[in-house]
Structures are given as structure tokens and as C-alpha cells.
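1. take a look and give me a structure for this.
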Amino acid sequence: MSQQPSLFYHETAPVAVRIATAVGITMAGFIAGQTASASYLAIPALMEAPAPLLARQWKKLYDIGFSIGPAAYLISSSTFGWLASREPTSSSAFKLYVTAAILIPSSIPYTILLIQPTNDKLEQKVKSFANTSLTDAAVEAGVSKEETTHALVDKWATLNIGRAVISVTGTLCAAYAALSKIDVRGFSSVGLGSGANRLG
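-> Predicted coordinates:
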């Protein structure tokens, strides 16, 4: 009964490629994690606050994300584009890197088209509560349920999950592209000769 040869992994990529791969995947993963954590961790905790405080906390969360996001999108997308340019256009790695390079920054048009209207309403809430006590729980007494700060923040968190899905998908594409570059060889394919064999 024949046995399958043991496998080992042999990485031959240049140092620049390895560094670019690590930076690109790390930045994409950071974007995905930061975006998902806003919806799954931060917002549920913030929703316990009264409307004026919630609006201010959402604004702080939004500003932090906005200060980090564009640079992270640019770094990861341009890195994946560069990695794709080094691959044969017919290879799966090329297609995966191109997909990642397109997906990661596509969160920007997604935000403009789907989330920006909610952002605008929440920004207006922040301004309207500027001179309101942060603990005033009755400040939105006459506001329709769909237009309350809590409803808008909840909607924002739901839409934001879409951005997280986009970023996670891009990250996975890039990671798979990087893994597809690792050569897998069996020990049986490696010639190990004795001294007599080397002498012919």
C-alpha cells in the first residue's frame, strides 16, 4: 500500500511582496474588525443612553472611524492592486487581489448611497441637542418613532454591517490569494542522494 508523501511548505516570495501582503491584509482586517465592532459592540452599549447623550456618543464614534477609514482603505486597496500587478492576469491570485482591491474601497460609495442620509439626520440631531441636557430623556417626546435618535442609530448600525461584510469579503479574498502563492511539495519530489549517488 503506497503512502502519501509528507508535505512541507516552501515560500519563495520576495521580501517586498511578503511585507506588502502582510500590510494589506492587516489593514483590511483592521477595517473589517473596526467596522463590525462599531455595530456589534459599541452601538448596543450606547443605545442605553438618553437621546442627547446617544447622539453625541454616535458622533464621536463616527468621527473616529472617519479619521481612520480613508487612509486604511487607500493603503489596503493600493497594496492589493500592486500585488495583483505582479501576477499573471490569468492566475487566481491576480483575480483575487483585484477583487480585494475593488471591494475594500467600495465601502465609500456604499456609505454615500445608503448610509449618508442617516448620517445627515444624526448630524442634525447632534446640532439640535447642542444646548440640551445630556440626560434629558423626554427631549424627543413628540418625534415619530422612526425619526428618534435611537431608531436612527439602530438603522445606522444595521447599514454599517454591510460595510463590515464588504471589508471581510475583501480581506478573505486577499488572504486566499496570498495562500495560493505557497508552493506545496511532497518529500518524494525532492532528490536526496547518498555520497555514492552524488559521485555518479
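2. could you use CA atoms for every contact and neighbour count after this?
-> Fine.
3. just the buried positions in the longest helix seen in the chain, please.
-> Looking across the chain with DSSP state H, the single longest helix is helix 51-85. Within helix 51-85, the residues that qualify as buried are 51-59, 69, 72-84, counting by 16 or more other CA atoms under 10 Å.
4. and it, what does it pack onto?
-> With contacts defined as 3 or more CA pairs under 8 Å, 6 or more residues apart in numbering; DSSP states H and E, the packing partners of helix 51-85 are helix 15-37, helix 43-46, helix 92-103, helix 116-128, helix 149-179.
5. quick one more, to check against the first:
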Amino acid sequence: MSQPTPTFTTTSPSSLIRLLQGITPLLSSFTTGLSLSLSVILVPRLLESPSPLILRQWLSAFHQGKKLIPGLSILSSLGYFLLSWWHFHPSGGSSTNGRLSKIYLLAGVATLSIVPYTRIIMWPTNLKLMAKEEEFSSWGVDHVLVTEEEEKGAKYLVDHWGLLNLGRAGLVGLAAVLGLGAGYI
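-> Alright, predicted model coming up:
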């Protein structure tokens, strides 16, 4: 009796695809954690400080986050779109591959949707915070007294930004869950 010869099919994922299936959800999970930490850890600590300091520290964190989070999100969405393309079979591949393609596509769209979310939902608050920080910094270092209304206004804006940022973290978190879940289909 002869041993059956192993056959190779085009439907088995290559090493690169397996790597993407592991790294892409990991990357979006990391991005979710990073974004969540801004709302859950940073914002409450900022709210303990006086308004001029809150705004200066928020602006610094904003500029750091702007350098990192969009790039990580774009990399994640590219990974999800590549996985979706890989699993898409227009000639009628298995139904599992069709489902995987849709799940990865949805994960890519969810990740990329932080861009319009930020521009439409968060940007007005970002602009108000930047304007208020510029106003406070124009007073100079010696000016540390702010009115109660100014104090509440700055704290409200930072707190509001933290709540809005939870939505952005939720979008990337949804992508991470979809990407991880697709690995079990």
C-alpha cells in the first residue's frame, strides 16, 4: 500500500497570511489599549491639576497620540483589507472564506472609521481645547489665577474629550474583536 502524496491547495494560507492573521488583531488590540489609556488613565489624572497645566499636558498628549495612533490604525486596516482580499474568491470559494472576507473587511472599515469619527465628532472639542490652551499660555507663566468659570470650562472640555475618545477606542476595539474572532471560523 502506498502512502498518499500530500497535495497543496491554493486555499491554505501562506506563512505571510498566518502572520497577518496574528499580528493585525494584536496591533489593533494594542491601539485600542493605547487609546483607552488616554481616557481611563490620563484624563482623570489631568483633571486633578489646575486648568493651565491640564491644557498644556493635554496638548502634549494630543500631539504624541497624533503621531502614533493614526499610523497604527492605518497599518491595522491595511492588514485587515489584505486578509479580506486574500479570503475573497469571486469564483465561488468556500462559504467560510466568504464570511472571513466580510469579517476582515468590516474590521478594516471599523479601524479606518476613526478618521471620520475624529474629524466629525472629536474635532470641534479638539479645536476648543487648543484655543483655550493658547489663550492660557498667552497669559504667561506668572498668571496662575483663573476664574472658576475658566477652570470648569477647561476641565469640562478635557473630560468631554475623554468620553469622546472612548468611542474612537471602541471602533478599534471592535476591529480587534472581529479580527480575533475570524481566527476561530
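6. next, the TM-score between them, please.
-> Structural agreement between the two chains, given as a TM-score (TM-score structural alignment, normalised by the length of structure 2), stands at 0.83; 166 aligned residues with a CA RMSD of 1.9 Å.
7. re earlier: next, format the helices and strands packed on helix 51-85 of structure 1 as a markdown table and append mean neighbour count.
-> Conversion of the helices and strands packed on helix 51-85 of structure 1 to a markdown table gives the following (neighbours: other CA atoms under 10 Å):
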| stretch | mean neighbour count |
| --- | --- |
| helix 15-37 | 19 |
| helix 43-46 | 16 |
| helix 92-103 | 23 |
| helix 116-128 | 16 |
| helix 149-179 | 21 |
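8. for D63 of structure 1, find the nearest of those.
-> The stretch from the helices and strands packed on helix 51-85 of structure 1 with the least distance to D63 of structure 1 (CA to CA) is helix 116-128; that distance is 11.0 Å.
9. ok and that closest one relative to helix 149-179, angle-wise?
-> 130 degrees (axes from the mean of the first three to the mean of the last three CA atoms, to 10 degrees).
10. please name the residues that touch the residue most central in space within structure 1.
-> The central residue of structure 1, meaning the one whose C-alpha is nearest the mean C-alpha position (CA atoms, centre = their mean), is A32 at 2.6 Å. Taking CA atoms under 8 Å, 6 or more residues apart in numbering, we find A32 of structure 1 in contact with R163, A164, V165, I166, S167, V168, T171.
11. what residue in structure 2 is paired with it?
-> By TM-score structural alignment, A32 of structure 1 lines up with T32 in structure 2.
12. look up how far K128 of structure 2 lies from its match.
-> T32 of structure 2 sits at a distance of 25 Å from K128 of structure 2 (criterion: CA to CA, to the nearest Å).
13. then S95 of structure 2?
-> S95 of structure 2 is 49 Å from K128 of structure 2, by CA to CA.
14. one step back: distance between the longest helix of structure 1 and the chain's centre?
-> Taking CA atoms, centre = their mean, to the nearest Å, the mean C-alpha location of helix 51-85 of structure 1 is offset from the chain mean by 9 Å.
15. right, I'll leave it there.
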